[in-house]
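In: Have a look; sequence and predicted model below, questions after that.
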Amino acid sequence: MESPGGAMNTVMKTVMRTANKVGVGVYRVSGGKVGGKGSGGVPVLLLTVPGRKTGKPHTTPVGYFEHEGGYLVVGSAGGMPQDPQWFRNLRAAGRAEVQRGRATEAVTVRELTGDERDAAWRDVVLVRCPPFGKYELKTSRTMPLALLTPTRG
């Protein structure tokens, strides 16, 4: 028998999956006019990355910051204890596709670490969207950052 907490977790996962599908669909139909801005005015892209276990592509709306010719994304998960699934998939894949507005492009993925990660967190993420600092305070994990760089040609 499933515990009440386990049942609630299953219900929340179903709700989140459904909301994600609706959000992705609305973004695509509107070319990002609806769903193209997140909290704090952070622009949103659609990130499609193969699952690390199945290889099946998954698409998720993700806030980003333009940085060094690419798109800096934060695996904040709202300050939850573990990295979000999409970031774990991204880390494993090393490649993805992004859609900004109606334009799509392939990207390579590089997770930022050490001093480079800390500088990007401090100088880009927190400067452009200070509320991300609240997520950091809610968890003991370090918020992972990845730079998605468009592949040319």
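Out: Alright, I've got the coordinates.
In: okay, CA-based contacts and neighbour counts for the rest of this
Out: Will do.
In: Tell me the buried residues in the longest helix anywhere in the chain?
Out: With DSSP state H applied, the helix covering the greatest number of residues in the chain is identified as helix 4-30. Within helix 4-30, the residues that count as buried by 16 or more other Cα atoms under 10 Å are 23-24, 26-28.
In: Most widely separated two among the residues you listed?
Out: Farthest-apart pair in the buried residues of helix 4-30 is Gly23 and Arg28; separation 8.6 Å (Cα to Cα).
In: Can you tell me which of the buried residues of helix 4-30 is nearest Lys134?
Out: Gly23 (24.0 Å).
In: OK, contacts around the closest one?
Out: 35, 61 (Cα atoms under 8 Å, 6 or more residues apart in numbering).
In: Tyr71 - how many residues pack around it?
Out: The local packing of Tyr71 (other Cα atoms under 10 Å) involves 20 other residues.
In: check which helix or strand covers it.
Out: Mapping Tyr71 onto the secondary structure by DSSP states H and E places it in strand 70-74.
In: next one: Thr139
Out: Counting by DSSP H and E, Thr139 is held by no secondary-structure element, helix or strand.
In: if we can go back for a sec, could you say what helices and strands the helix or strand just after the longest helix of the chain packs with?
Out: Next in sequence after helix 4-30, counting helices and strands by DSSP H and E, comes strand 44-50. For strand 44-50, the elements it packs on are strand 57-63, helix 85-93, strand 95-100, judged by 3 or more Cα pairs under 8 Å, 6 or more residues apart in numbering; DSSP states H and E.
In: what comes up buried for the first one?
Out: Right, the one you point to is strand 57-63. Applying a neighbour-count criterion of 16+ other Cα under 10 Å, the buried positions in strand 57-63 are 58-63.
In: Now do that strand and strand 44-50, the angle between them.
Out: Relative orientation of strand 57-63 versus strand 44-50 (axes from the mean of the first three to the mean of the last three Cα atoms, to 10 degrees): 150 degrees.
In: Dump the buried residues of strand 57-63 into JSON lines; add distance to Arg122 as well.
Out: Compiled in JSON lines, the buried residues of strand 57-63 are given as follows (distance: Cα to Cα, whole Å):
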{"residue": "His58", "distance to Arg122": "29"}
{"residue": "Thr59", "distance to Arg122": "28"}
{"residue": "Thr60", "distance to Arg122": "25"}
{"residue": "Pro61", "distance to Arg122": "23"}
{"residue": "Val62", "distance to Arg122": "19"}
{"residue": "Gly63", "distance to Arg122": "17"}
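In: Comparison target, given below:
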Amino acid sequence: MSDQSTAAYEADAPDINNWNARVIAEVRANAGYAAWSSEADFAAGRPVPPRIPGLYDGHPGMPLILVHHTGAKSGRARISPLFYLPVGDNWAVFATHGGSPRHPAWYRNLMSNPQITVETGTETVPAVARLTEGAERERIWAEEVALVPKFAEFETAAGRQIPVVVLERADANEVRA
């Protein structure tokens, strides 16, 4: 994608700060669940994963985690609501950026500063972000694509392999080290 096309893609995206604030508030109010997109987001064409049978258990919206991380360039505290796949007691997240050729900012931040905090349901836990590779990445990616086939379309549209990051629970001392 050319710089001009990338600029057009980003210009058409809804205001990410307003979207984040709305979703973060919903996740906190609904113990880890939020509507991924509002009617305005749908109208603006924001990519939306479909509802996944069995993940909602009567909750409003989809299960999300809030990942607290540090900006790679700014050093500022950030919070990103992310769709995830449980991996044991940990979480896998996917840097699809809705099919953009560029990685999302949260991914770059996690790779620069892997010590994070995850809000999941009503629990807040320290964690460490780790990029998966090889067979582990392929196994987790295949499981995610089976649940959300749209992610395979995002990878094709992006023209890049979508990074799969595992957020591993850590004790508080390990994260501060």
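Out: Perfect, I can see it now. What you see is a predicted model; the values in this text were computed from it and never measured.
In: TM between them?
Out: The TM-score (TM-score structural alignment, normalised by the length of the first structure) is 0.82; 149 aligned residues with a Cα RMSD of 2.7 Å.
In: Just the closest of the buried residues of strand 57-63 of the first structure to Ala106 of the first structure, please.
Out: Distances from Ala106 of the first structure to those, taken as Cα to Cα, are shortest for Thr59 (13.4 Å).
In: Am I right that that closest one is in contact with Val49?
Out: Yes - taking contacts as Cα atoms under 8 Å, Thr59 of the first structure lies within contact range of Val49: 6.6 Å.
In: Show me the residue at the heart of the first structure, geometrically.
Out: Residue closest to the mean C-alpha point of the first structure, counted by Cα atoms, centre = their mean, is Val62 at 3.8 Å.
In: What lines up with that one in the second structure?
Out: The criterion is TM-score structural alignment: under it, Val62 of the first structure has Leu82 as its aligned partner in the second structure.
In: ok now do that match, which residues does it touch?
Out: 64-67, 93.
In: a markdown table please, covering the buried residues of helix 4-30 of the first structure and showing distance to Gly40 of the first structure.
Out: Formatted as a markdown table, the buried residues of helix 4-30 of the first structure follow (distance: Cα to Cα, whole Å):
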| residue | distance to Gly40 of the first structure |
| --- | --- |
| Gly23 | 18 |
| Val24 | 19 |
| Val26 | 20 |
| Tyr27 | 18 |
| Arg28 | 21 |
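In: Correct me if wrong, but Glu155 of the second structure is in a helix.
Out: Yes - the assignment for Glu155 of the second structure is a helix, going by DSSP: H, G, I helix; E, B strand; the rest coil.
In: Map it across to the first structure for me.
Out: Under TM-score structural alignment, Glu155 of the second structure pairs with Glu136 in the first structure.
In: wait, that match sits on Thr142?
Out: Yes - using Cα under 8 Å as the test, Glu136 of the first structure is close enough to Thr142 to be in contact (7.3 Å).
In: these two touch, right, Leu85 of the second structure and Ile65?
Out: No - under the criterion of Cα under 8 Å, Leu85 of the second structure makes no contact with Ile65, lying 10.1 Å away.
In: For those two, indicate the residue with more neighbours.
Out: Just comparing Leu85 of the second structure and Ile65: by other Cα under 10 Å the higher neighbour count belongs to Ile65, 25 against 19.
In: Val118 of the second structure versus the more buried one, what's the distance?
Out: When distance is defined by Cα to Cα, to the nearest Å, Ile65 of the second structure is 7 Å away from Val118 of the second structure.
In: for Val23 of the second structure, same thing?
Out: Between Val23 of the second structure and Val118 of the second structure the distance, using Cα to Cα, works out to 15 Å.
In: Arg108 of the second structure too?
Out: Relative to Val118 of the second structure, Arg108 of the second structure is positioned 17 Å away (Cα to Cα).
In: Please apply the same query to Gly98 of the second structure.
Out: 22 Å.
In: Which residue in the second structure aligns with Asn89 of the first structure?
Out: For Asn89 of the first structure, the aligned position in the second structure is occupied by Asn109, per TM-score structural alignment.
In: helix, strand or coil for the closest residue to its match other than its chain neighbours?
Out: The spatially closest residue to Asn109 of the second structure, leaving aside those adjacent along the chain, is Ala72, at 4.6 Å (Cα to Cα, 6 or more residues apart in numbering). The local conformation at Ala72 of the second structure, judged by three-state DSSP, is coil.
In: Counting neighbours, what do you get for Ala72 of the second structure?
Out: Going by other Cα under 10 Å, the residues that sit close to Ala72 of the second structure add up to 17.
In: And Glu123 of the second structure, by the same measure?
Out: Number of residues near Glu123 of the second structure (other Cα under 10 Å) recorded here: 9.
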